[in-house]
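Asks: Here is a sequence together with a model predicted from it:
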Amino acid sequence: MEDKELIQVETEGHLAIVILANPPVNVLTDQIISELDAAIEEIAKLPDIRAVILRAAGEKAFAAGADIGQFPSLTEETGIQLVDKGKRVFDKLAASNVPVICAIQGLALGAGLELAIACDIRVVEEDAKLGLPETGLGILPGYAGTQRLSRLVGIGKAKELVLSGVLLSGQEAYEVGLAERVVPKGGAFEAAKELAEKVAAKGPVAVANAKRAINEGIELPLAEAQELESYLFSKLVGTADMQEGVKAFKEKRKPVFQGK
């Protein structure tokens, strides 16, 4: 796949690897967000992709935040336009049919952390630094950080992190539920890739439906969420993938799913 200037996309089997490449700390400028948007669109058109890994180049940072230089000239109108663009792109990533696993090293601050929590699963190195320091700049997290963070770690912990701007180590982020796996320094990408390969080996339609059930169900009352789950289950019954999965189980072999 053709590389962008600040976003690189590689494919490896059923995996797509999206790399933030804006050295030295991968600041999320307007350009890189636009390129990320285009990369998400391109990956969605690749039928063989079953999992996405989002990582960053360099060792200093996954992404150290948004471009602070743009803030002083913002008006109320342009401020809304700025955050709405980021929300739209991050929402598109979150709504992707395939799971997105984020590998975090170094700094994941502000918009960088908001990007990470728009992903499905986060693998973080133990010495990383994560936080939403926006209130120290007189603003608040505007790329859905206040909303997604509270859904991940609970309202009280989200308030503590957002209102104080305190930074967490990778280990601390794992302990509060902000990351799903913590690994030694230098190990985030390989651990994310190992997990992505496990996901890619499962039935892709089943994975997509399961992701939808979790994402949409959490916003619904339990009874309605269970109805959604039943509906999505019913759409898998009788598929070729289900037949293959059951057959492979009986034959004690690995299934070969076609995504049908």
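Replies: Great, that's in hand. Keep in mind that this is a model prediction, so the values were computed, not measured.
Asks: from here on, contacts and neighbour counts on C-alpha atoms
Replies: OK.
Asks: for this structure, which helix is longest?
Replies: Counting by DSSP state H, the longest helix found in the chain is helix 76-94.
Asks: That helix - contacts with which helices or strands?
Replies: In terms of contacts (3 or more C-alpha pairs under 8 Å, 6 or more residues apart in numbering; DSSP states H and E), helix 76-94 is packed against helix 30-44.
Asks: run the last query once more with 10 Å
Replies: Packed against helix 76-94 by the contact rule (3 or more C-alpha pairs under 10 Å, 6 or more residues apart in numbering; DSSP states H and E) you find helix 30-44, helix 111-117.
Asks: ok, and here's another one to check against it:
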Amino acid sequence: MPETDLVTLDVADDTGVATLTVDRPDRLNALNVDVLEGLREGVAEAEAADARTLVLAGAGDDAFVAGADISYMKDLSTPEAQAYAELGHDVARDLETFPAPVVAAVDGYAFGGGSELALACDLRVASESAVIGQTEIDLGIVPGWGGTQRLPRLVSDEVARRMVFLGERLPAEEAESVGLVGEVVADEAFDEHVAELAARLAAQPQFALGAAKEALNLAHEEPLHAGLATERRLWSGLFGTHDQREGMAAFLEDREPEFE
């Protein structure tokens, strides 16, 4: 478990789903240094436990993560702010490069750094009451944990600029319409739906999912020819694995596959 009690990690032995929860509901799960360090430890522990899917969530009924801790940031010097930014980037990168799918369970407010952590996840599921925004401009700053780079890769450039320039807060349905989240679920069904999605992902062939994630991530970072070369390498490298043999045999035998 992470050393701080502000972050909890639960790994379900039967499904391989790990749930990493920011547990600071009295502060709307705001991200201070202890929380960020706890998230880093939690992600590393989930990887060490060979989790097949990771769910990122926030405790309580009001917020996923309402943002960075403003009371902590207020009087930071430039070098201190740089260190804080680097820590936030480290956590986002750990989520982005986690070797299995990461699902952001966005229930309630996801502002500033909370939105940025969700952007670093593979999939985003929002509750009907969720509201998402890059609200840093209201504080006299800009997104500092990847928002200016990941957001326009996910939504249109116009939407990203409006969110960053104006601090626009998007209700869940609007966030879905612009592609910021993949789906919106009724509040009362949210937890069950996220659990079902995570279990479905965890039941997929593990090595193939990891390869797919690596290739998809490169689509935002490499020229087309480099990404295609990586795809060829990953695709061919899966041949000879148990899951490839089993998946194709099951298809030919008209039965459900039994992946490792």
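Replies: Thanks, I have it. If you're wondering where the values come from, they're calculated on a predicted model, not measured in any experiment.
Asks: Need the TM-score between these chains.
Replies: The TM-score (TM-score structural alignment, normalised by the length of structure 1) is 0.94; 257 aligned residues with a C-alpha RMSD of 1.4 Å.
Asks: Save the helices and strands packed on helix 76-94 of structure 1 as CSV, and put in mean neighbour count and distance to Ala206 of structure 1 too.
Replies: As requested, the helices and strands packed on helix 76-94 of structure 1 are arranged in CSV below (neighbours: other C-alpha atoms under 10 Å; distance: least, C-alpha to C-alpha, whole Å):
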stretch, mean neighbour count, distance to Ala206 of structure 1
helix 30-44, 17, 17
helix 111-117, 26, 23
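Asks: if we can go back for a sec, can you name the residues of structure 2 that the longest helix of structure 1 overlays?
Replies: Using TM-score structural alignment, helix 76-94 of structure 1 corresponds to residues 78-96 of structure 2.
Asks: And stretch 29-42 of structure 1, by the same measure?
Replies: Structural correspondence for stretch 29-42 of structure 1: residues 32-45 of structure 2, per TM-score structural alignment.
Asks: How about stretch 147-156 of structure 1?
Replies: Using TM-score structural alignment, stretch 147-156 of structure 1 pairs with 149-158 in structure 2.
Asks: in structure 1, which spans are strands?
Replies: Per DSSP state E, structure 1 carries strands over the ranges 7-12, 15-20, 51-56, 61-63, 100-104, 107-109, 121-125, 129-131, 168-169, 181-183.
Asks: To what extent is Leu180 of structure 2 buried, counted in neighbours?
Replies: The number of residues packed near Leu180 of structure 2 is 27, by other C-alpha atoms under 10 Å.
Asks: How about Leu9 of structure 2?
Replies: Using other C-alpha under 10 Å, Leu9 of structure 2 has 22 other residues around it.
Asks: Now do the same contact list for it.
Replies: Neighbouring residues of Leu9 of structure 2 by C-alpha atoms under 10 Å, 6 or more residues apart in numbering: 1-2, 18-22, 38-39, 41-43, 45-46, 54-56.
Asks: How about Leu152 of structure 1?
Replies: Residues in contact with Leu152 of structure 1 (C-alpha under 10 Å, 6+ apart) are 117, 158, 176-179.
Asks: Asp191 of structure 2 too?
Replies: Asp191 of structure 2 neighbours (C-alpha under 10 Å, 6+ apart): 105, 107, 127, 185.
Asks: That one matches what in structure 1?
Replies: By TM-score structural alignment, Asp191 of structure 2 lines up with Phe189.
Asks: again with Ser177 of structure 2
Replies: So, by TM-score structural alignment, Ser177 of structure 2 is matched to Glu175.
Asks: same thing with Glu222 of structure 2?
Replies: The equivalent of Glu222 of structure 2 in structure 1 is Leu220 (alignment by TM-score structural alignment).
Asks: How many neighbouring residues does its match have?
Replies: Close neighbours of Leu220 of structure 1, defined as other C-alpha under 10 Å, add up to 12.
Asks: Run through the residues that contact it.
Replies: So Leu220 of structure 1 contacts 226, 228 (C-alpha under 10 Å, 6+ apart).
Asks: thinking again about what came up before, quick one: residues contacting the match of Ser177 of structure 2.
Replies: By C-alpha under 10 Å, 6+ apart, the contact set of Glu175 of structure 1 is 153, 168-169, 181-182.
Asks: And stretch 49-62 of structure 1, how far out from the chain middle?
Replies: 10 Å (C-alpha atoms, centre = their mean, to the nearest Å).
Asks: In it, which residues are buried?
Replies: Going by neighbour count (16 or more other C-alpha atoms under 10 Å), the buried part of stretch 49-62 of structure 1 is 49-58, 60-62.
Asks: Please consider this matter closed, and thank you.
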